[in-house]
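>>> Sequence first, then the predicted structure, then my questions.
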Amino acid sequence: GQKLPIVPLSDGAGEVVAVGAGVTRIKVGDRVAGIFFQAWQSGSLTREKTKSALGGAIDGMLAELVLLHEDGVVKLPEYLSYEAGATLPCAAVTAWHALVPRGHLIPGETVLLLGTGGVSIFALQFAKINGARVIITSSSDEKLARAKAMGADETINYKTYPAWEEQVYRLSDREGVDQVIEVGGAGTLDKSLRSVRIGGRVSLIGVVAGAGDVNYAQIFMKSIDVQGIYVGNREMFEAMNRVMTLHQIEPVIDRIFEWKEAKAAYQHLQSGTHFGKIVIRV
């Protein structure tokens, strides 16, 4: 149902080169990133605010010059490059929203992360600075080793262990984890529901794993909180930036493509071999 043509990509960062009359939040020379939903600065998401999604409802960030409202940007932490800043608006804010504003993550809780894409790797970083124990899955032992080096406490190769929810159960003292960052959708949701403890939380974020059967009875029988997370607002983005600055968190960039290689960047994403984020440099 996507209307075409459209400028793609929801995420981008750059320098302010001009401002309109009456603009007060930013000035020429500021280093900024756009927010995913241009009309969602605070509060709850509404139908009207969803109509302002960059790269979907409206033109996005794959351009040399982009025109945004002053309310639709945040200032980048000084220590981050533009390449690093461009990784933040969707994946980082989504992970932050799921774990902290909505997830109320408590030190000592155990979090299950699925895969090693952008959301999961940011969630790993945020979970660790909040004192959580992290279990992460992947089909690649190499990627699991990298996640382990970043602080993951336990790793599971889901090709080696197709019934990975049983491994999660074992690694969580046969209680289940406190929270799951669920990026697979129907293809993995049933396993995530089996992995979470009674009274735990599953944050539904993505649909990358395709179709699957889900035993929804688990939700009420285990009193599970299932919450949909659709990125986040500007206030969340700004709070996340403050925490990232405090801890000097560096986004994990798998590969940087040059401007003329945008198609190759999409193909690399489609391959599923990436670890963290993919960036196109203008």
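Arrived safely, thanks for sending. The structure presented is a predicted model; accordingly, all values stated were derived computationally and were not measured.

>>> When you work out contacts or count neighbours from here on, use the C-alpha atoms and nothing else.
Fine.

>>> Scan this structure for its longest helix.
For the chain, the helix with the greatest residue count under DSSP state H is helix 234-247.

>>> and it, what does it pack onto?
strand 73-75, helix 93-99 (3 or more C-alpha pairs under 8 Å, 6 or more residues apart in numbering; DSSP states H and E).

>>> Check which residues of whichever helix or strand comes after that helix are buried.
Sequence-wise, the next helix or strand downstream of helix 234-247 (DSSP states H and E) is strand 253-258. Buried residues in strand 253-258, counted by 16 or more other C-alpha atoms under 10 Å: 253, 257.

>>> go on, stretch 157-169?
Neighbour counts over stretch 157-169 (16+ other C-alpha under 10 Å) mark 157, 158, 164, 165, 166, 167, 168, 169 as buried.

>>> Next one: the nearest residue to residue 164 once chain neighbours are set aside from residue 191, what distance?
Using C-alpha to C-alpha, 6 or more residues apart in numbering and skipping the chain neighbours, the partner closest in space to residue 164 is residue 158 (5.7 Å). From residue 158 across to residue 191, the span is 11 Å (C-alpha to C-alpha, to the nearest Å).

>>> Against that first model, consider the following:
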Amino acid sequence: MGCRFMTAYHGVLNQGRVRPGEWVAVYGAGGVGLSAIQIAAAAGANVIAVDIAEDKLDFAKQMGAVATVNSKQEKAFQAVREITKDGANVSVDALGIQDTCTNAILSLGKRGRHVQIGLTSRMKITSDMANFCFVL
């Protein structure tokens, strides 16, 4: 438990520099994602949890998420942008697959910050993704 909390803590606060009142979209409501949700909420952020499982999304609300998005039922990045009215200030990919990384980046508003915590062997950073990150 300590590892997932410290990983999320450093990702959310040190790398993401989350501040009170900001919108934070957390992709993946597993161990690291739920920790990121709790930490961002405790820092005063408005957290949106994104996952494919309703039970995880329900638990994310108990952990401090103000909104949830089931990415099996709707396009996650569009839902996040609609909820925030302009895009998230910070996005966190706590899973680390192509879909979560791409959607997390697309969720950002202008000058948004992305934190990539999750990384799996199913994740392949393409040149298009790298170029997109620099454009933001």
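Received, thanks. No experiment lies behind these values; they were computed from the predicted model shown.

>>> Provide the TM-score value for the superposition.
Here the TM-score for the pair of chains, by TM-score structural alignment, normalised by the length of the second structure, is 0.87; 133 aligned residues with a C-alpha RMSD of 1.8 Å.

>>> quick one: what's aligned to the residue nearest to residue 164 of the first structure in the second structure?
Residue 158 of the first structure maps onto residue 71 in the second structure, with residues paired by TM-score structural alignment.

>>> Does that match touch residue 48 like I think?
No. In this structure residue 71 of the second structure lies outside contact range of residue 48 using C-alpha atoms under 8 Å: 12.0 Å.

>>> quick one: what helix or strand has residue 129 of the second structure in it?
Applying DSSP H and E as the criterion places residue 129 of the second structure in helix 127-135.

>>> Next: residue 180 of the first structure.
Going by DSSP H and E, residue 180 of the first structure is part of strand 177-182.

>>> Same question for residue 36 of the second structure.
Per DSSP H and E, the secondary structure element for residue 36 of the second structure is helix 31-42.

>>> The counterpart of residue 55 of the second structure in the first structure - how many residues pack around it?
Counting by TM-score structural alignment, residue 55 of the second structure corresponds to residue 142 in the first structure. Residues lying near residue 142 of the first structure (other C-alpha atoms under 10 Å) number 10.

>>> Is it correct that residue 142 of the first structure falls within a helix?
Yes. Looking at residue 142 of the first structure with DSSP: H, G, I helix; E, B strand; the rest coil, it is inside a helix.

>>> Quick check: chain neighbours aside, which residue is closest to residue 258 of the first structure?
Distances taken as C-alpha to C-alpha, 6+ apart place residue 281 nearest to residue 258 of the first structure, at 5.0 Å, with adjacent residues excluded.

>>> these two touch, right, the one you found and residue 257?
Yes. Here residue 281 of the first structure reaches residue 257: they are 6.1 Å apart, a contact under C-alpha under 8 Å.

>>> residues in contact with the most centrally placed residue in the second structure?
Nearest to the mean C-alpha position of the second structure, by C-alpha atoms, centre = their mean, lies residue 26 at 2.2 Å. Going by C-alpha atoms under 8 Å, 6 or more residues apart in numbering, residue 26 of the second structure touches 33, 36, 37, 47, 48, 49, 50, 91, 92, 93, 94, 104.

>>> Reformat these as TSV; add distance to residue 111 of the second structure.
Converted to TSV, these look like this (distance: C-alpha to C-alpha, whole Å):
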residue	distance to residue 111 of the second structure
33	22
36	21
37	21
47	18
48	18
49	21
50	21
91	12
92	15
93	17
94	20
104	14
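
>>> Considering those, which are maintained in the first structure?
With both residues aligned by TM-score structural alignment, their matches' C-alpha atoms under 8 Å, the contacts of the contacts of residue 26 of the second structure that the first structure also has are 33, 36, 37, 47, 48, 49, 50, 91, 92, 93.

>>> The helix or strand containing the fourth one vs the first structure - mean distance after superposition?
So that's residue 47 of the second structure. In this structure, residue 47 of the second structure sits in strand 46-51 according to DSSP H and E. Here the mean offset of strand 46-51 of the second structure against the first structure after fitting is 0.6 Å, by mean C-alpha distance after the TM-score superposition for the first structure.

>>> and that strand, what other elements does it pack with?
Against strand 46-51 of the second structure (3+ C-alpha pairs under 8 Å, 6+ apart) you get strand 23-27, helix 31-42, helix 54-62, strand 67-70.
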